[in-house]
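*Asks:* Pasting the sequence and the predicted model now:
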Amino acid sequence: MTLKEIAALANVSPSTVSRVLRKDGEKYASKEVRDRIWKIVQETQYSPNVNAQKLKMNSKEETEQKKYKIACIYGRGKEFFDDQFFYEIFKGIEQEIYKNGGVICSSFALSPHNQTMTFEALKNENVDGVIVLGRCGREIQNQLVKKLKNIVFVSLNPSDVEADQIFCDGKRSAETVVEFLYQQNHKKIAYIGELDNEQRYLGYCNKMKELKLPLKREWIQKTELTISSAYENAKQMLENDSSMSAIFCCNDNVAIGTFKAVTERKLKIPEDISIIGIDDTEMSQFTTPMLTSIRIPKNEMGVVAAQTLLNRIEKRHKLPMKIELPFRLTIRDSCCRYSDRKEK
């Protein structure tokens, strides 16, 4: 695949492709065009010919450019291409690595059953560094740190592992959700999402206790973070007790599944039940009504993770780095103030 062929597929000029693949792409192409080009680059596994760039550019900066081989590991044991949240982080990683003369040479979905195979594959690939997306167990984290010399973890669940970490605080974002709903006069707040070692669930429980709100077992539902699983589990929760006034969903996939379960019971959103999520993925703007969600800076997390890994590879820092990025509440139409008239 050549630059000209990518340009033809994207229906743009080769110079536009070249600029997008460099750091000044935002000046010359819209976000839609840039995303289209990067999607083609990813699908075709196009890799820049750094040696050719050196000859053509004949500059000190290009001459000193180095090729990095980077691998990405998805800690949840499923393909991150199926997860909009982590896919957006991955795009940020891929683009930043590419701009710095590197390539994502492989990606793996890590589970307790394929650890040995994953480590062997990374060894055979002879990668310069690894970025781990999402939460994985402490034992697996320790194994990764022990076996890999350059590694960065990216998640909403920071840990005390001795390695570079890029995170957006899931616990504080959950506390912000509960506080927002409380300010909207909601006191019967349910939670649906992961429970085990999950900072968002911990934040929910802590804030509910702080505000002296009821933590009913019937209003806490465990689910995988997929739309289909959330739909089934939200149905079960509503069958057990549908008297809550708001549901806190620990990500947007869960919120969308919950939307379907709530509307199937002939309940209106937000008049009967307010729903709020975390992630603020693109699809949150296309629900009916539009989803209120905590915006996590996904692309920025990917970019910073890539920069931190490259700095680690080049020995620009030695101490483990913990970099926290801010979140922001995005208020849309799926939440409203709870009326005293609805108290039961």
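*Replies:* Alright, I've got the coordinates. As the structure is a prediction and not an experimental result, all values here were calculated from the model.
*Asks:* going forward, measure contacts and count neighbours with C-alpha atoms only.
*Replies:* Noted.
*Asks:* How about the contacts made by L202?
*Replies:* Applying C-alpha atoms under 8 Å, 6 or more residues apart in numbering, one finds that L202 lies in contact with K171.
*Asks:* Which of the three states applies to it?
*Replies:* Assigned with DSSP: H, G, I helix; E, B strand; the rest coil, L202 falls in the helix class.
*Asks:* Show me the helices in the stretch 201-344 of the chain, by range?
*Replies:* Along the stretch 201-344 of the chain, counting by DSSP state H, counting those that start in this stretch, helices occupy 227-240, 252-264, 298-313.
*Asks:* okay if I get those helices as CSV plus distance to I331 and mean neighbour count?
*Replies:* Listed next are the helices of the stretch 201-344 of the chain as CSV, based on distance: least, C-alpha to C-alpha, whole Å; neighbours: other C-alpha atoms under 10 Å:
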stretch, distance to I331, mean neighbour count
helix 227-240, 21, 19
helix 252-264, 14, 23
helix 298-313, 18, 22
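*Asks:* put this beside the first:
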Amino acid sequence: MTTLKDVAKLANVSVSTISRFLNNDPTLSIPEETQQHILEAVQTTGYQKKGKKQDKILTIGLLHWYSIEQELNDPYYINVRKGIESYLGKRKVKIIRVFKDDLDQSILQGIDGLIALGKFSSREMKELTTRYPVVIFLDMETETIEYNTIALDFSNAITQALSHLQELGHHKIGLLAGYEVLEDGSVYRDQRIKAFLNKAKQEGLEYNPYVLIDRYSKESGYSMMKTLFKGNSLPSALVCCSDPIAIGAMKAIQEEGLRIPEDIALIGFDDIQDASFTNPPLTTIHAPMEEMGAYGAMMLLNELDKKIHLPFRLVLPCKLKIRKST
């Protein structure tokens, strides 16, 4: 018969830690990685608490759209993942992580549900929802509500950014955006670009030729800003669709000897940790990244408990965080 000692040995923790964890001791504080080791050890050994039948340990797959390298260059998805792992770890749910470019995804066989993090084509979404019992797509929007999706309210966020710049007296406002290519070769429709153009036209802003689209990276932000310098005129303010883009643009602006925000005001998007450490600190749209991850995990567990399943679309609010770059 399997004992706590067997579980403790496999998980490389003490027997008392195993006991407190399995008995939901509220005073116990251990890293999420250790929690996962314990859950895997319990499942591997088949340990059951004496006097009662052991509850089934749920296993959730986490499929990353980004590669490991891309995730390291842009912390947006790292923060979403932290929210997922924190929520599931506290509820003793085992997580199996897979990146989309991994050749072997067979380890996802037998999972209870899947969180797909990032941008997926229609073909992939259909395939995943056919293959796994319950799937929730995070950071995805679809034209119709066919799948379980959670995304951010980009349209209102862009409206906040433009309204703030207009209140400061800006009329010539540009946009530095990025594009994301799906598995089928199509480009994901970023609602921020559409929202910016609609609002700029509605308000009669001067935005041409100050709208550029490249990649979501510091390098792209730097390159797009250099392109603007080659034009006949410059905008007095820029909205950037990610903080890395804004940080790259900031470097290019300062290399030209211009001041921020006196010569060009900048607004980023995401509110990553680096945004508050730029010079000057970056005004940005706070995206609830960790909260989106936690909501995704919560909704997945709720879906597993339900007897009636209907697809849903959940949109989370963003908020302007004013610092010194505007």
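*Replies:* Done, it's in. Predicted, not measured: the structure shown is a model, and the values here were computed from it.
*Asks:* circling back to that earlier point, do you know which of the helices of the stretch 201-344 of the first structure lies nearest C136 of the first structure?
*Replies:* The closest of the helices of the stretch 201-344 of the first structure to C136 of the first structure is helix 298-313. By C-alpha to C-alpha, the value is 16.8 Å.
*Asks:* State the span of the second structure onto which that closest one is aligned.
*Replies:* Aligned using TM-score structural alignment, helix 298-313 of the first structure spans residues 289-304 in the second structure.
*Asks:* which residues touch that stretch?
*Replies:* The contact list for stretch 289-304 of the second structure, computed with C-alpha under 8 Å, 6+ apart, reads 76-77, 79-88, 112-115, 134-138, 150-151, 270, 309, 316.
*Asks:* do stretch 147-160 of the second structure as well
*Replies:* 125, 135-142, 191-192, 195-196, 199, 285, 287, 292, 296, 311-320.
*Asks:* Tell me the span between the first and last residue of stretch 308-321 of the first structure.
*Replies:* Using C-alpha to C-alpha, to the nearest Å, one end of stretch 308-321 of the first structure lies 8 Å from the other.
*Asks:* Kindly report the same for stretch 71-82 of the first structure.
*Replies:* 18 Å.
*Asks:* sorry, back to before: so how do I select the buried members of the contacts of stretch 289-304 of the second structure in ChimeraX?
*Replies:* Filtering the contacts of stretch 289-304 of the second structure down to the buried ones (16 or more other C-alpha atoms under 10 Å) takes a single ChimeraX command:
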select :76,77,79,80,81,82,83,84,85,86,87,88,112,113,114,115,134,135,136,137,138,150,151,270
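*Asks:* out of the helices of the stretch 201-344 of the first structure, which comes closest to I37 of the first structure?
*Replies:* Nearest of these to I37 of the first structure, taken as C-alpha to C-alpha: helix 298-313 at 16.2 Å.
*Asks:* For M289 of the second structure, give its distance to E40 of the second structure.
*Replies:* From M289 of the second structure over to E40 of the second structure (counting by C-alpha to C-alpha), the distance is 27 Å.
*Asks:* what's the answer for K307 of the second structure, then?
*Replies:* Noted for K307 of the second structure: a distance of 28 Å to E40 of the second structure, by C-alpha to C-alpha.
*Asks:* which one of those two has more residues nearby?
*Replies:* When neighbours are counted by other C-alpha atoms under 10 Å, E40 comes out ahead of the other of K307 of the second structure and E40, with 20 against 6.
*Asks:* For the one helix or strand the more buried one maps to, buried residues please.
*Replies:* In the assignment (DSSP states H and E), E40 of the second structure maps to helix 32-45. Using 16+ other C-alpha under 10 Å as the test for burial, helix 32-45 of the second structure gives E32, Q35, Q36, H37, I38, L39, E40, A41, V42, Q43.
*Asks:* From the residues you listed, pick the one nearest V239 of the second structure.
*Replies:* Among the buried residues of helix 32-45 of the second structure, E32 lies closest to V239 of the second structure (C-alpha to C-alpha), at 36.4 Å.
*Asks:* Go ahead and confirm that closest one touches Y87.
*Replies:* No: at 9.7 Å, E32 of the second structure does not count as touching Y87 under the criterion of C-alpha atoms under 8 Å.
*Asks:* now the strands for the second structure?
*Replies:* Assigned strands in the second structure, in chain order: 59-64, 94-99, 113-117, 135-138, 148-152, 173-178, 211-214, 237-240, 265-270, 283-286, 313-316, 319-321 (criterion: DSSP state E).
*Asks:* which other helices and strands contact the fourth one?
*Replies:* With contacts defined as 3 or more C-alpha pairs under 8 Å, 6 or more residues apart in numbering; DSSP states H and E, the packing partners of strand 135-138 of the second structure are strand 113-117, strand 148-152, helix 289-305.
*Asks:* what does that strand correspond to over in the first structure?
*Replies:* The aligned range for strand 135-138 of the second structure is 151-154, by TM-score structural alignment.
*Asks:* The matching stretch vs the second structure, average distance?
*Replies:* In the superposition against the second structure, stretch 151-154 of the first structure averages 0.9 Å from its aligned positions (mean C-alpha distance after the TM-score superposition for the first structure).
*Asks:* Quick one: residues in contact with that stretch.
*Replies:* With C-alpha under 8 Å, 6+ apart as the criterion, stretch 151-154 of the first structure contacts 129-134, 144-145, 163-167, 301-302, 305, 308-309.
*Asks:* And it, how far out from the chain middle?
*Replies:* Relative to the chain's own centre, stretch 151-154 of the first structure is displaced by 13 Å; criterion: C-alpha atoms, centre = their mean, to the nearest Å.
*Asks:* cool, stretch 66-77 of the second structure as well?
*Replies:* Averaging C-alpha positions (C-alpha atoms, centre = their mean) puts stretch 66-77 of the second structure 10 Å from its chain's average.
*Asks:* just to revisit the earlier point, possible to save the helices of the stretch 201-344 of the first structure as a markdown table with distance to Q285 of the first structure?
*Replies:* Converted to a markdown table, the helices of the stretch 201-344 of the first structure look like this (distance: least, C-alpha to C-alpha, whole Å):
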| stretch | distance to Q285 of the first structure |
| --- | --- |
| helix 227-240 | 16 |
| helix 252-264 | 10 |
| helix 298-313 | 16 |
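*Asks:* Good, we can wrap up now.
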